[in-house]
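Novice: Got a predicted structure here, sequence first:
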Amino acid sequence: MDNDNNNNSSDAMPTVMVTNDDGIDAPGLRSLVRVLVSSNRFRVLVCAPDSEKSAVSHSITWRHPVAVKKVDIDGATAYAVSGTPADCTSLGISEALFSSVPDLVISGINMGSNCGYHIIYSGTVAGAREAFFNDIPAVSVSYDWVGGKSSVDDYKLAAEACLPIFSAILAEIKNKSYPLRGFLNIDLPTDITNHKGYKLTRQGKSIFKMGWKQVISERQGGKMLSSMEMESDSSARTENDTSTVPAGHLLFKREVRGAVLDEVDTDKLSLQEGYITVTPLGAVSPAETDVHSFFKEWLPSAIQQFSSSAL
């Protein structure tokens, strides 16, 4: 669809494609693109949702076409898409929209961290995972935004802190030594200026325990960040208000009722300690060894017992 016109110097540059789940106008994505472009190291493509698609996980549009609109972003070739983050990545790497396949897909920078079990909910992580499904190196990037402490300027610092990682990945890709059996999830601490360095971590089990409460309007229920973190900044997000409940309907909203944290060396704990966490991920999280061992013994006996009792 697009010939991705660039100057001659761009021919030698690696191509990166940026997507996200906060939408193409989100400050995290715009800061990331500006840093990538200004570094003059990359040819930059953007294929991102036309509106916020937070916490949609790896959902895709299947039965209907998606609408695509070209967007002006200095130094990049950019399109807004009506679909999900996974849709955007799939379309962007397909050669149906752009004339070439990107060398690296970067999803982010998300407003809020994506650690532990929250990775499953994340549309940001899904944007990178979709590239991984198609054997294209990918990175998801999230910033641990905290209302009252963070500002949009922190996205620029977060993007700059990730540049060495992006460059190193692309060097490995050029040398054909980059592993395709996983992708990376990067989380940057709230106080990015004083971060403690880069730390390789593993996905933990941190998660917010959530319940439901009945409300009379959207506004009464409040709104959580895409990362499902509790800290939010009212100036950074808008919310739709329905002042009355539609006839015959009840309104319920999720609410946080506690949290489960991790042991040492996991992504969430290391992030809270001030590290930039770099976590290798795969397509799915396999069951732990003891669980697999249990079912290995359980399945034959269960089938035998209940098949006999059914006779």
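Specialist: Perfect, thanks for sending it.

Novice: can we go C-alpha only for contacts and neighbour counts from here?
Specialist: Will do.

Novice: next one: stretch 262-269 to chain centre, how far?
Specialist: Per Cα atoms, centre = their mean, to the nearest Å, the displacement of stretch 262-269 from the mean C-alpha position of its chain is 19 Å.

Novice: can you check stretch 10-19 too?
Specialist: With Cα atoms, centre = their mean as the basis, the mean position of stretch 10-19 lies at 20 Å from the chain mean.

Novice: same deal with stretch 150-168?
Specialist: 15 Å.

Novice: Comparison target, given below:
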Amino acid sequence: MLSSQISSFISTPPIKLSPATSPASIRPLLPANSTDLHPKDLRRRKHSRCSLTFIFTHTKAGSANKFHAWNHCSQGITTSGRTQTSSLGLRRSPATMETRSGDATESTFRPTVLLTNDDGIDAVGLQYLAQLLVAANRYRVLVCAPDVDNSGVSHSITWRRAVSAKKVEIKGASAYAVSGTPSDCASLGVSGALFSGLVPDLVISGVNIGNNCGYHIVYSGTVAGAREAFLSGVPSIALSYDWVGGKSNVQDLKLAVELCLPVINAVLNELKNKTYPKGSFLNIDVPTDVTNHKGFKITKQGTYMIRIGWKQTSLNTPAIASYQTANLEGTFMDTEMDVVSDPVQDQFLFKRVISRIGFGEKDDEDTDYRSLQNGYITITPLGALSLTEIEDVTYFKDWLRHLVDHSASSSSL
């Protein structure tokens, strides 16, 4: 049922939308001869940091966690607690854009979209997505993302200390760099505490480099950002591009961002019509060969996983280069030099290493990773509950009966 509801707004069979034939309305960042652009023309600038900084701590309100704002001088900041209805008819605060037609002034409501990620606020994937949404001039764009790379932190949260939110400059958007995890950023961004009572209509987490399929969804900070918004009652999408070293470049990443815009618009349209299912959020992965993708496909989570082992080392260095360290030629460079650690008695250093890539027996052609490798842009509806294996439930019911019988017989001895 859920798959059919989601399929209805992206059509079936899978849609083919190539960069060459994309409508101009979804290609505001690239000129007509974009295929001739050199990656150096897409240079990423470091964004200037403003001096405005807020400090936030968790507070309890009923059964929900809320944020309380303080500035760096520990003086309370008053934020609006009012909840309004947005142009989409949701429990949101509205954003308006005024246009003049003759002597009349027309007010057009724009949905509010919050961006977050796990690669950090300076990651090019998030920057491209922000630029695309701002250039479309159809959305109010908010950004609340980690101030440093938080890849692979899963759904961890900051509880024992306050987090800071520092104003940063992203043209056309209201943006903050937060000293927390992706889940912190999503939670803070939708709480109303950071953006003066404004709550987004949609949260988008990404665009991540590297796919987030199979069991990697458990580890993904990108997916966790979307999941946290979903848990807070805000519709959300996680976006990832299947970056492959030696094949991918930033132009591919930029095209991957563009290809996701029709889905974003479709979700917002469904929200406006109140026909969007509330029981899930979406995890979208774009294949490596962006220009030759086979279209969108609804998939299910598989069991794909890169198995990780451990190796003793004397070097204190990152095991895997981060997305944020990708240079404009599409290769990776370490941001830290290998540091030889002084030996300490009874202390050892270990680093993660890739051991093998594995699939489960149940992974068919409709699972996320297999479909991604077959060239589809995969759309996987996800929830927050762990799925129960029916056959295992039957086993454990029988196991529990034997356990109770065994305990009864043991107590009588």
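Specialist: Great, that's in hand. Please read these numbers as outputs of a predicted model, since none were measured by experiment.

Novice: Tell me how the two chains score on TM-score.
Specialist: Superposed pair, TM-score by TM-score structural alignment, normalised by the length of the first structure: 0.91. Supporting alignment: 304 aligned residues with a Cα RMSD of 2.1 Å.

Novice: The equivalent of R370 of the second structure over in the first structure is in what secondary structure piece?
Specialist: Under the alignment (TM-score structural alignment), R370 of the second structure pairs with L269 of the first structure. L269 of the first structure belongs to helix 267-272 when assigned by DSSP states H and E.

Novice: Also S409 of the second structure?
Specialist: helix 390-411.

Novice: my read: the match of R370 of the second structure touches I276, true?
Specialist: No: counting by Cα atoms under 8 Å, L269 of the first structure stays clear of I276, with 11.1 Å between them.

Novice: And the residue nearest the centre of the second structure?
Specialist: S205 (2.3 Å; Cα atoms, centre = their mean).

Novice: one step back: more neighbours: which of L269 and I276 of the first structure?
Specialist: More crowded of L269 of the first structure and I276, by other Cα atoms under 10 Å: I276, with 27 against 20.

Novice: Now do the same contact list for the more buried one.
Specialist: Taking Cα atoms under 8 Å, 6 or more residues apart in numbering as the contact definition, I276 of the first structure lies against I186, D187, L188, P189, H195, K196, G197, Y198, K199, S270.

Novice: same deal with L97 of the first structure?
Specialist: Going by Cα under 8 Å, 6+ apart, L97 of the first structure touches M1, D2, L91.

Novice: what's in contact with the helix holding L269 of the first structure?
Specialist: Residues from elsewhere that reach helix 267-272 of the first structure, judged by Cα under 8 Å, 6+ apart: 115-116, 187-189, 199, 201-204, 206, 261-264, 276-279.

Novice: After superposing, tell me the mean distance of that helix to the second structure.
Specialist: The superposed helix 267-272 of the first structure is, by mean Cα distance after the TM-score superposition for the first structure, a mean 0.6 Å from where its aligned residues fall in the second structure.

Novice: So for that helix, what gets flagged as buried?
Specialist: Buried residues in helix 267-272 of the first structure, defined by neighbour count with 16 or more other Cα atoms under 10 Å: D267, K268, L269, S270, L271.

Novice: Please report the distance of the fourth one from S140 of the first structure.
Specialist: What it means is S270 of the first structure. Distance, S270 of the first structure to S140 of the first structure, by Cα to Cα, to the nearest Å: 17 Å.

Novice: now the last one
Specialist: Separation of L271 of the first structure from S140 of the first structure (Cα to Cα) stands at 15 Å.

Novice: Could I get the full set of strands for the stretch 151-300 of the first structure?
Specialist: Using DSSP state E, counting those that start in this stretch, the strands assigned to the stretch 151-300 of the first structure run over residues 183-188, 198-200, 207-215, 251-260, 276-281.

Novice: Between the ones you listed, which one is closest to N7 of the first structure.
Specialist: Comparison of these against N7 of the first structure by Cα to Cα identifies strand 183-188 as nearest, at 30.5 Å.

Novice: That closest one aligns to what range in the second structure?
Specialist: The alignment of strand 183-188 of the first structure onto the second structure (TM-score structural alignment) spans residues 281-286.
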